[in-house]
Each structure stands twice: as C-alpha cells, then as structure tokens.
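K.L.:
how would this look folded up:
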Amino acid sequence: MGLTRRKFLKTAGLTAGAVGIGLSGFDFKAWAEVQEDSEVVKRPSLCNVCASHCGMWIHVKNDRIWKVTGHEENGRSQGRLCPRAHGGIDWVYDPYRLKQPIKIEDDGSVRPIGWNQALDEIAERLTEILEEEGPEKVFYAHNPRRTGVFYGNRFMHALNVSTIMTHNAACNTARGRGFGATMGGVPSADIGNSKYVVMIGRNYGAGIRTSQLKAVNKAVKGDTTLVCVDPRQNETSIIADKWVPIKPGTDLAMVLAMCKVIIDDDSYNHEFIEEHTIGFDQFADSLDEYTPEWAEELTDVPADTIREMARGLADAAPAAIVHPTWKGAFGCNYENSTETARAVAYLNALLGNINQDGGLKFYNGPSTGSLDPDRYPAPSAPDTKRADGAGVEDEYPLATGHGLPHVLAERIKEGRVKAGFVRHHNPVRNFPDYDHMEEGFGALDLLVVFETQRSETAMVADYVLPEPSFAEREEIIESRGGSRGYLAMRTQAIPKMYSKTRSFDEIIRELAVRMGVGEYFKFTMDEANAAILEPFDISLIEFKEKGSMMVDVPQPEPWPELGTPSGKFEFYSETFEKHGAPPVAGWLPPATGLEFGDNEFRLVHGKEAYHSHTATANTPQLLQITKDYDTNRLWINASVAEEMGLADGDEVKVTSDIFSDTTRIKVTERIHPETVYYPGSYGNRTFHYRVAHEIDSLNPNDFVKYQVESIVGHAMVNEVIVTVEKV
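P.N.:
Have a look, this model is predicted:
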C-alpha cells in the first residue's frame, strides 16, 4: 500500500523527532516526493529591492519562496518584474542575515542581546539625550516608504523631533526644488502618448520600473521621436532615435539655448504663457547671449542639434516632453543642478504641456481613509529647529524637507547632533566622502539602525535591530497615482524565519511605551489598514488576498492652478529672490570647472538594471551577472584610450584629490572623451557583505569630497575630476 501524504507527514514528524534523539529510519526519498508534490500558493507582496515597491506575487511551496512574478493590478509592475526583484529572493535566505538584536560596544566588539534589554537601553539613553540636549539633537533617516513614514514620523513627532531625512540629497533634491519653485511639484511624464521626448540623463533601461519601460516601448514602436542626452550612451539611448553625447555639467547651457530658439521662433504656447505664468518677460530678456553657438562651445553639442531638438519639441507640442528625470543632470549632481531643473521646467512651460496628453501630468492618487483622531490621537507636528539646517533661515532655507544627511554628518562631528535612528537607508556608503560620513555617524552618542543586513551604516551603530525580510512581514497600505491610481500592500508570504526578528511597527510601539508616548500607538496595523480602506468597497481580509488593486481616479485638468505661491508657473521666483538666490535661472558652470589637464576626466556614475545602489552586490544571483558580463570596469573613450596607450581590460589607477584606487577599463566609443564612467553599484566596505567582496570594485562616492551645493544644499555627487593612468 502506498504512503499517503497525510500518513507520511505524520510519520515524518515522528521520524524526524527520532532522528533528533539519535534513531535512524528517516525515508528521505518519500520525504522528497511529498515536498515535490506540495501545492504552490500565490501570495501578494511588494518588492523591497529598490524604492519603487513594485507589486509582486510570491509563489510559496512548503513555506519557502519558489519564485516571484509581477502583479497585474499594480501600477508599477503591471505584471512584470525586473532582475532585481528575482535576485532579491536571496535576501530572505541569506545565511548572514541579522537574526537577533546586536549591541556594538565602544571597543567595536559585537554582543547579541535580547529585545527587552535593547529597547530598555535605547529608551534610557534617548530619554537622557532629549532631557539634557533637546529634541533638536535627534534625527530619523529612512527610505521614505509608507510604513517607515507612518510609524517612524509619528514616533519622532511624539518626541517633538523635526529632523526627518531621506536619501534625496544624493538623488533628486535639486530636481524637487527646481520643479517645485516653478510649477509647484514634480510631474510624471506621459511618454506613451508623447510625440517628441528629450531625456537628459534619464535611463529607464537601468533605473527600472516595468511600467515606464512599457511606456517607452510603446513610444519607440510608434511615431514618437526619442532623443537621449547623456555623456554616456546608456541602455535607453541604445533604442532612442538619437543619442546626443554632452559634456557633463553643461546641460543647463543647452537647455537655455533651446528655450531661446523656441522664443526667437515664436513657437511657444502663447495662451499658456500669457494666462498661466508670471515672469516670462524677465526670462525672455535674459536669454540674449544664450545662442546655440554659445551653448555648443560649452557643451560640445552642435548648434544645429540644439535647434533640431528645440524645434522638434515645439512642433510636437503639447504632446512633447523634456523629461523631469530623477537624478541625471539635475537631480543632485552639480553646482548648477537646481538651475538646470528650473530651466528644464521653463522649457516644458514654453510647450504648454502641463496636464496635457503626451506632456507632463500631475496625476491624482486614490483618496484613502485614516484613523479616527478622536479614538487614536496623533501627536502635533514638531515645533523644533531642524538639526541639518534644511528649510532654516540663514542656513539652507531653500532645501527640501527631505533633509541633508551629509551636512548632518558634519554637525554630528561638531557635537551639534547626538542621537539618530536609521531605517532601510545607508547614508554612510551612499553619500560622497566615505570618511566624512563614517566619522560623522560613528560619533553619535546613540545610533540605532533597523536593518536585515549589517550595512556600512549599521557597522558604526550602537544597536542594530533586525526586522523580518520583506517576505515575512505585513506593512501599511500604499496609495499611488497614475493614469489609473492603485492601492498596494505588502502581506506576509512565508512564516517568519527567525523568531528574534521584529517588524518596525512592533519595535516602534514598544519604544513608544518606554518613552512615555505609547498613547499615540494604541492601534494595530490591521486597524490602520482597515481605516485606509474605508472609502473603498473592499474589506481588509479581501484586500490581503488581492494585494494590489487599480482604482479609478479623476484625471488632472489641463493647465491647472499650480502649487506655487502665485498659483501660476513661475519663471521669476520671489521665493528664490527672498533667500538670495537668482529669481530667474541663468547660466552657472559646474563647481569643478570645464577645463581639464592631461589625463584628467570628470567621473560620472549611474545605475545598472540588475543592481540597486550598493544594496544588492551581496546577492549571489545578481553579482553573477556582473561577473558574467564583466561590468565592474571604468568606461573610457576609445580614441582617448588609444592616445594614452590603453587597451580594453588594462588596469589603471584612478585618483581624485581625496582618494585613489585601481580598476580595469572598458574601452568604448559610447562615452564623451572628457568623461569616465563607473557603475554606482559596488565598493561595499562592510565585511559582512561577503559575496560583494568576491570582485574587485570601486565606488564613485569615494572619490568625491564633502561639498554642499549653494542653493538647496545637495551633495553634488558628480563634482569630481580624476586622473587616470596605466598601472
């Protein structure tokens, strides 16, 4: 008689127990057959390998992840996932994951401790700092996603702490402020319906959201003209109609010249400019010297190409876009990034494309419910001064609320900041000038890091509190906008692997009680999520089965009232003028200049489609792609390499004014001759990332010194000149 599943599971449990006390008889073949025949179930979740949080299905077999697939009703994944999502499964099963809280002593020794001891000690030390130093000397830094915002911000507000920061100062602070000052926020690009698109430093082919790739695919298969402006022929440039290699740091000159062409041609949208903008005349009058020929001298982009792009946009308007990018030329890379962002916004305004099909759109998201404030009171917003000076008069008044972690590191060393909490964020490694960041964050009296792995920031922490992996926990429902809005939730797909890990909401709730502010957390996550779903015809139980759900939302009205002080598009910003910044954007060179000596280059970096910043080089499957395609090399122009006597694969020494290291080169025609490029995915310094150390690699941030942009205070991550010489 055959062994049934029910009988086998019963006897296997007994046999396993027998083996545990030294008896034999375990039938491995029968056990394997049962495992192979086990049911596969799909459970909804959100990827956690990058900040996009794409919707996924986690396919589970025998309580283990079998595979992941894209969620069809999630606006970002739309049924597909990028390589990072598939490789990210390894995070769950990484043998070096943090499995219980650890305390790092002053001598650097690491001691596992229990949760009660960890939380008691953290609460005691934090209370002392708040009482002796004040809430102005405490901060919270995180990757701003729904659960971290919901619980972390609430906890900080309860303590009257105002310094809440994200990674944006090394990513897109200049873009946010530049677009915010001109049109009240950063819109989305309706590429799929556009007729002419100019991308400046944007690379959908590597900074992957599958929904965006679908839009680009639709565009290039249709009659859209796609032009990519980038010092390097990136992955998106390969499928574009035209790649325009530009001298890095000069994009502002090109954009100003394009504006001049459109105004001189009288091809701008008169109705939009006359009825929905202020300061146009001042801007138009400032353009006299910004001719395409002037821009060509600075940018190496031919004057005729500048005219071609400007006229192509004007002819296709309003279904035309200069992409608002993410990081690229005007996210945070240069001294002139804020002015470049404003100029790009100006160029879009000339096209009259705001909330037009094929233009830039301010999409609505689903309107969600919230906890009853009478039953679950929320703390008041803090009234204390920010520790990093962001938004503070006489410091960095135009900086965004995302904060300035690199400035904070300086202030920690000066004794002006004493305690911090960091979640899913690695400022020590992912900002320029490693020594500056490590010394700063390492000098805190109290640093608490919430992580699943021991990152570089966790290396200098006092306590590291491990959460379960993304597949083992539930989180707060997210609401997202788009051509169709959607709701999405991370649900628990597999049982928690390590009993001594705890979710962020649990940790914060217990800390809040110890800090005397527990009254603000007298609700469960289920109660919070049920309140969010209140306006929708679905229960929380039903939603947990779906995970993601499309929601019809009102589409944005063309040429709306904008979120600027005037309610109109502002070519002239009185806010900038008030704080000593130019009211109208004009030419500003990079801080490191545009003239290079022998064997000198500007070092730039970018993403790869299979890595997420420096978080994934420790993932075996993803690092194998690096090994297979030999991508951890420095790109250098082929003609320049020939002049220097360099061949593909040669080892070179790369030196800046603060750092020097060696690497191999990739010789290619796909890069501007005054530029070298290295992917930003490598160079981990934590010894816990054992897999990452299987390859020799650099990190571009190591070559960039600590510096602060003059308008919004971002980190200027491409303001570095390096020399390259053969080893």
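K.L.:
all contacts plus neighbour counts: C-alpha atoms, from now on.
P.N.:
Noted.
K.L.:
give the contact list for the residue lying closest to residue 385 once chain neighbours are set aside.
P.N.:
Spatial nearest neighbour of residue 385, excluding adjacent residues (Cα to Cα, 6 or more residues apart in numbering): residue 136 at 5.8 Å. Listed by Cα atoms under 8 Å, 6 or more residues apart in numbering, the contact set of residue 136 reads 161, 162, 163, 384, 385, 386, 387, 417.
K.L.:
Among those residues, which lie within helices?
P.N.:
Among those, none falls in helices (DSSP state H).
K.L.:
among those residues, which ones are buried?
P.N.:
Neighbour-count burial (16 or more other Cα atoms under 10 Å) applied to the contacts of residue 136 gives 161, 162, 163, 385, 386, 387, 417.
K.L.:
Name all residues that make contact with the third one.
P.N.:
Which is residue 163. 136, 138, 139, 140, 385, 386, 387, 388, 403.
K.L.:
Can you redo the contacts of residue 136 as a markdown table, where the extra columns are distance to residue 67?
P.N.:
What follows is the contacts of residue 136, written out as a markdown table (distance: Cα to Cα, whole Å):
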| residue | distance to residue 67 |
| --- | --- |
| 161 | 41 |
| 162 | 41 |
| 163 | 40 |
| 384 | 47 |
| 385 | 47 |
| 386 | 44 |
| 387 | 44 |
| 417 | 44 |
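K.L.:
I'd like the structure of this one too, to check against the first:
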Amino acid sequence: MLEEKISRRTFLKATALAVGALSVGAVGTFSFETWKGKRAEAERKDDIRVIPTLCAACSNYCGLNVYVKNGRVWRAVGLPQHPKSKGKICARGHGLLATPYLRQRLTQPLKRMEDGSFQPISWEQAFREIGEKLQEIRTKYGPGVIAHISYSGRKTARWYGERLLWALGSPNTFTHDASCNTGRVVGFEHTVGGTPGTDIANARYMVYMGRNLAEGITPGDVFELAKAREKGAQIVVVDPRGNNMYQMATKWVPIRPGTDLAFVLALAHVLIREGLYDAAFVKEYGYGFEQFAQAVEKYTPQWAEEITGVPAATIEEVARGLGKNKPRAFIHPGWRGPTGNSYANSVDTARTVALVNALLGNYQKEGGLIFGKNPPFGNLDPAKYPAPEKPALPRVDNEWTLPHNVVTAVPDKIRDGALKAIIVNSSNPVMHYNNPLYAREAYKLLELLVVVDIFMSETAELAHYVLPEVSYLERDDVVEGIGGKKPVVALRQQAIGKIHPETKASWEIYRGIAEAAGVGKYFNFTIDELNQAMLAPTGLSLNELKAEGTVVLNSPLLLGTPNFETPTGKVEFYSTNFKAAGFDPIPNWKPPLVMPDVSKGEFRLINGRQAYHSHTNTTRNPYLLALTEHYHGDRLWINRRVAERMGLKEGDWVEVRSEAATARVQVHLTEAIHPEAVFIYAPYGSLAKDAPGRNFAFSFMTLLPYHKLDPVSGIAMTQEIVVTLRKI
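P.N.:
Predicted structure coming up:
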C-alpha cells in the first residue's frame, strides 16, 4: 500500500533490498519462487483487480497493468503488447503510482482574491464566473484574444481544449512542443514530410546525436537497442556529455555543444565525395540534390574539426560506417538536444539529419527510418453531436509561417495585448517555455487565467481560477493511437475511485466551462460516446479495448516504397517551403547564437533529461526525489581537469552566473563532459512556493536570457546560455 509517510531512507533501503534479492535469486532460504508463491497466496486472500491503463510519467504513455488491492493502488507491471513499454516500467512509472495519495494535490476549485490569496469555491461558482468572464472578454475584444495551452501528450486536453476554443471562435490552441521538439518537427516536416520512427532492432549502424534513450526513457526502445547491440550493431553516441546510453554504445564522440550541424554537414560531404550514398534512391526520390551536393563540397571533415573539436578521422569513420551499412543505418531524428529546441541552428541540424538519412536510402526500409502506420480513427456524428466550425481568424502567432504553434511567443503576445484570456491544462508555461521570470510578469497581465492541474504549479499560482483534476489513475481519457509497423490503439481508463470527491476529469471540466460560456451544445456527449465513435473504423469495441488496454491492429505496414508528404512529393534537398518563406532552401552552416569565451572562464550551460524525472511534474513526488537525494542527481557536471584547475572538489558549492541571473549548486566532477560545457538535469529549481523541487539545484530556464525567438521555428534556444562559475 502506497503511503506518503514512508520515509525516503526507508524507500531507498527497500528498493535496494528488492533489487538485491532479485539479482541473487534468494536471500538465505527465502527463494524467489517462495516469494512468488506467498504473493500469489496473498492475492487470493485480498480483493485484487487488474486494470490495464496507461502511465502518465512522460509523453510515452506506456501500457500498464495496475493491480488494485482493496481499492488502492498496489503495484503495476508493463503491458507486453504496448510498443513503448514492452512489458517494462521505468523508475518514473513506478514512482508515479503514488500520485493519487500525495498530500500536495489540489482537492477543490480555488479562486484568487484581491490580496493574492486563494479561497475554495464550488464548481458551480467556478464554472459560472469563468463562463461569464469568457463571454465578457469575447464581446469586448473579439474571440481571437482567447487561447488554450496544454501538454501535447494529453490528447484529452488537446481534443477538448480545441473544441472549446473553436466553439468560442478562437484558433489559438498551443502545446508545449516549442519547448521540446519543434526544431526537429519543422526541419523534418519540410524536408521529408514528417518525423519518422527508427527500426532499432534491425539496424546495423546507429548514430544518436544528443538523444539519450536511457534517460529520456522509452523502455521498448532501450530493450530493442540492447538486443541490437548483442547482435553486433554499432552504436555511436555524439554528445558533449557521456550520457547513460554510453553503456550500450560502441563509440562516444564528445562534440563541442552547439556545433552538431557542422558535424552532419561533413558526414554528407564524405558520403557524396566517396560515393557511399544511395544514388538510385536519391535519383528516384530526391528533389534539388545537385544544389545540395554543391553546397556541401566546402564542408570537409577538416573544416568541421575546427568547429566541432571532433577529429576529421572520426567524422570520416562515422560517415563510412553509415554508408557501408546502408540502408540498415541511420542518424536518429532526435527529440530535444541539437535538433529540438536548443540552438539557433537546431532547425537546420534537423534538416541535414533528414537529408543524410535520405543519402542512406533508409526511409521505409528495415533497419532505417519508418513512417509508421496510424490507426484509422473516426469522429462524432455531427448530426447528433454538433461540431463547431474551424475559426477563420488568423492565429496570434501567424508571423511564423512554418510551425504549427509557437507557445514560446505567448508572453510577448500577452504584453502586446493580443491575448487576454488563457486556459492552461496539464502544462506549466510560466516555468517551461522561456525565461520564467519574464513569463511570470507577462502572465500577470491576463484578464483571465484558468489552470487545470493536480498540483499548484508556478502558472497556477498566477491563475484567477485553479481547477483540480483527478490523477491519471482516477480517470478515463480519449483513446490513443500509436503509429508503427502495425498500428496500435491504447486507452487510459480509471483504475481506482476518486481520492478527493471535489476533483473532476478534464472532459467534465471543459463541459462545465462550455455550458457556462453559452457553447454547451457542442459538448452533449460523454467520453465513452466519443471513444466509441473514434474506435468505429478500427472494428474494435470500447469494451474490447478496456479489457485489453492496448491492442495491436492486424494491419501491417508495407515497407519499401516511401511516401514523402512534401510539396514535390520527394525528399527536398532544396526546400520549396523554406524558399517561399524567405529562408535558405538548402541547409548551410550557421553558428550557434552565443559561444563561450574559454579564455575568460566561460562555459556553455547545457541540460537534459533524467531517468527518474520528467519536467517539474515529478519533482512533487517524494519517492523520486529520494532518488535525487541518494544519487546527488541535482549536481552540476563539470569536466574534472577543468574543475581541479579551478580548485574545485566533488560536492563543492559554486555560484553559476549568466547575463540573466545567478544560482547556487554543488558540482559533480567527471571526465564524461566536454571541457567547454557544464551540465544540469532539467527538472529542478521550481519557483512554486510549496514545491519540494525548489530545494534541489536550480532551473536552467532561470539563467536563460530572453532571446528573440528563432525566426524559423519560434524555439527559445534553451541551451544558448553562457555562464561563469565562482567557488563559494
């Protein structure tokens, strides 16, 4: 039984004992088989139910079988058929099982008073006042000043949020993508028509640039990577930091942070110069190859060595490894890192990665990159369930012509008066998308801010109304689709009863707001009715899906012939969309926005995911914070030789200073980081008043200067931070 009164020390001791017992098979005369027998006996004596559902620790939403014992969450195991989990659960997934029982949960609707305090109110009052304020703002300014922000993985929040905004007449729906992977999405979409997955199990040569599968965990991918390694696959990790994938890698290439674009351009140069590319594939599926080939002639490995610090011989070795193993070779598209949201050149890095993969002819090939097949979802019958029309108004972020939404621009749009009311669900835009101090002052200017969450986040602290949602184990959500070699349908369903009676599921909250705002006719259905309509084309019933949790549809993808959804229908070595938007149609070298001056003791501050945390969401969890405490997971990584020259020892405190702010942190000395960089894990340093995570390290976002956003994608370039260190 999960109870928060268990101490961190007890939790860690119990975890260590369990791991030890499983590793040796027996402790004294108590064997593993004996333990299994006793557990089975206990299960027979208690009221045990097993509910298949989905985790919520990150955007993978891995499949779980949750064991509910006498009405409480007892334990969980991974669903073998779910492609993300494949029967496994990571530390975050285990820790989050405690979420329903955490004391810091929001338990009733709150209204912020004039003195800044929050007072409990009824749902009836909350809905009425929010609805009236939305109507007032829409009448006064027009519907285009209203926006909705959600975590992109929360399909329920996205689906219902968009429907509500459209019903009100606004097109301004945002997700958190610009803080995560928009650079990659823009680069790949306008080069090959979308972002593919990777066929790890069948690959022979893989390059991961700033992508850390062992900490930005997809358990199924880690499992496949280990199997590929056992079969002899070569795994190259290109990263300023020796991340946890190093354990499975055959080579680590420490690169100067911010210079990955130069590395990939040089790979393209070698592949073309030495005839290692798939000429037949390029001829059939390429557009503008000759212009690209001419452009990369100057990007030699020797040129790239000066910029990246990677020896020319290593660049040639990696290029030849890719070329000689094509098409069962790839450069991973990435996620955040160098192709995501980190640098001024992230979009062009993503474009070039997409093009190098095209040179390998690996799209829709075993061991290469695969555009997966998605399940065929339906929708509600509009004759029975009226649907709002898509608004004709332009989006407030329409100056960015290539991406779909630029949530990083919201603070400026608020300051400009273009946004007056925002509803936020399962997201924390004040903390995650740009400099939080700048964002916080902007969000204070809103006439209406409504936050739907389970904890009091930095954004919720500024809200006029905070609406408490049930936890992921207490609700049903909109059905999920997962693309792959076979399409997959999955469902998060309620596993336990409500812990706090005054909490509600998101779909209930949107319906209540819609009715109060005068657009309730668009929400005259239950979530079961929505899910049944979505499932209709798959041939699955909702009851069948609830019984299994995750279902793999018997509709395999046919490999071999790629379909590139670009304007030309081909791989665009010369991008027609970039040309039309006024950007360079061919990716060329572009330096990062800032570079540290090593002679002045400057470093680039880089950040990344941690195996047992996701964003600031999980730093509310005392069990996962116990891991942070035990493993000193909030320390600043610095190159050992550099640190020793500065007179630093393991655990010393330093002041970290950027042009935006200063912070204090303990250091971790290691050889596994580039000497020109320092590294901090991403989730710490919360600014919320009662968040446990505020007691650990600092948030790299507070040290991020408020740069002008990337003109191509709108990303905030969150690793364009130069800092100095001072021992204290």
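K.L.:
still on that earlier bit, would you turn the contacts of residue 163 of structure 1 into JSON lines with distance to residue 659 of structure 1?
P.N.:
Listed next are those as JSON lines, based on distance: Cα to Cα, whole Å:
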{"residue": "136", "distance to residue 659 of structure 1": "34"}
{"residue": "138", "distance to residue 659 of structure 1": "31"}
{"residue": "139", "distance to residue 659 of structure 1": "30"}
{"residue": "140", "distance to residue 659 of structure 1": "30"}
{"residue": "385", "distance to residue 659 of structure 1": "35"}
{"residue": "386", "distance to residue 659 of structure 1": "32"}
{"residue": "387", "distance to residue 659 of structure 1": "29"}
{"residue": "388", "distance to residue 659 of structure 1": "26"}
{"residue": "403", "distance to residue 659 of structure 1": "26"}
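K.L.:
just those residues now: which is nearest residue 542 of structure 1?
P.N.:
residue 140 (34.0 Å; Cα to Cα).
K.L.:
before we move on, back to that, how would you label whatever residue of structure 2 lines up with the residue nearest to residue 385 of structure 1: helix, strand or coil?
P.N.:
Correspondence of residue 136 of structure 1 to structure 2, assessed by TM-score structural alignment: residue 144. At residue 144 of structure 2 the chain is in helix, as set by DSSP: H, G, I helix; E, B strand; the rest coil.
K.L.:
where do the helices sit along the stretch 601-727 of structure 1?
P.N.:
Using DSSP state H, counting those that start in this stretch, the helices of the stretch 601-727 of structure 1 run over 620-629, 638-644.
K.L.:
what about the helix ranked longest in structure 1, distance to the chain center?
P.N.:
When structure 1 is parsed with DSSP H, its longest helix is helix 115-132. When distances are taken as Cα atoms, centre = their mean, to the nearest Å, helix 115-132 of structure 1 is centred 31 Å away from the chain's centroid.
K.L.:
And the aligned partner of residue 593 of structure 1 in structure 2, how close does it get to residue 666 of structure 2?
P.N.:
Alignment note (TM-score structural alignment): residue 593 of structure 1 maps to residue 595 of structure 2. From residue 595 of structure 2 across to residue 666 of structure 2, the span is 24 Å (Cα to Cα, to the nearest Å).
K.L.:
Comparing the two, which residue is more hemmed in?
P.N.:
Shown here are residue 595 of structure 2 and residue 666; by other Cα atoms under 10 Å, residue 666 has more neighbours (21 against 16).
K.L.:
Just list the residues touching the residue mapped onto the more buried one from structure 1, thanks.
P.N.:
Aligned counterpart of residue 666 of structure 2 in structure 1: residue 664 (TM-score structural alignment). By Cα under 8 Å, 6+ apart, residue 664 of structure 1 lies in contact with 632, 633, 634, 649, 650, 651, 652.
K.L.:
can you put these in TSV and add neighbour count and distance to residue 323 of structure 1?
P.N.:
What follows is the contacts of residue 664 of structure 1, written out as TSV (neighbours: other Cα atoms under 10 Å; distance: Cα to Cα, whole Å):
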residue	neighbour count	distance to residue 323 of structure 1
632	23	28
633	22	29
634	24	27
649	14	35
650	15	37
651	18	37
652	18	35
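K.L.:
nearest to residue 42 of structure 1, of those residues?
P.N.:
Nearest to residue 42 of structure 1 among the contacts of residue 664 of structure 1, with distances taken as Cα to Cα, is residue 632, at 36.0 Å.
K.L.:
my read: the closest one touches residue 692, true?
P.N.:
No: contact criterion Cα atoms under 8 Å: residue 632 of structure 1 and residue 692 do not qualify, at 11.6 Å.
K.L.:
tell me, what's touching those two both at once?
P.N.:
residue 682.
K.L.:
What segments of the stretch 301-450 of structure 1 are strands?
P.N.:
Ranges of strands in the stretch 301-450 of structure 1, per DSSP state E, counting those that start in this stretch, are 320-322, 360-361, 419-423, 446-451.
K.L.:
how about residue 481 of structure 1, what's its partner in structure 2?
P.N.:
Taking TM-score structural alignment, the alignment pairs residue 481 of structure 1 with residue 483 from structure 2.
K.L.:
next one: residue 404 of structure 1
P.N.:
Aligned counterpart of residue 404 of structure 1 in structure 2: residue 406 (TM-score structural alignment).
K.L.:
what sits against its match?
P.N.:
Listed by Cα under 8 Å, 6+ apart, the contact set of residue 406 of structure 2 reads 174, 178, 397, 400, 713, 714, 715.
K.L.:
Turn those residues into CSV, columns for distance to residue 424 of structure 2.
P.N.:
As requested, those are exported to CSV (distance: Cα to Cα, whole Å):
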residue, distance to residue 424 of structure 2
174, 9
178, 16
397, 17
400, 22
713, 22
714, 20
715, 20
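K.L.:
Quick one: buried ones out of those?
P.N.:
174, 178, 397, 400, 713, 714, 715.
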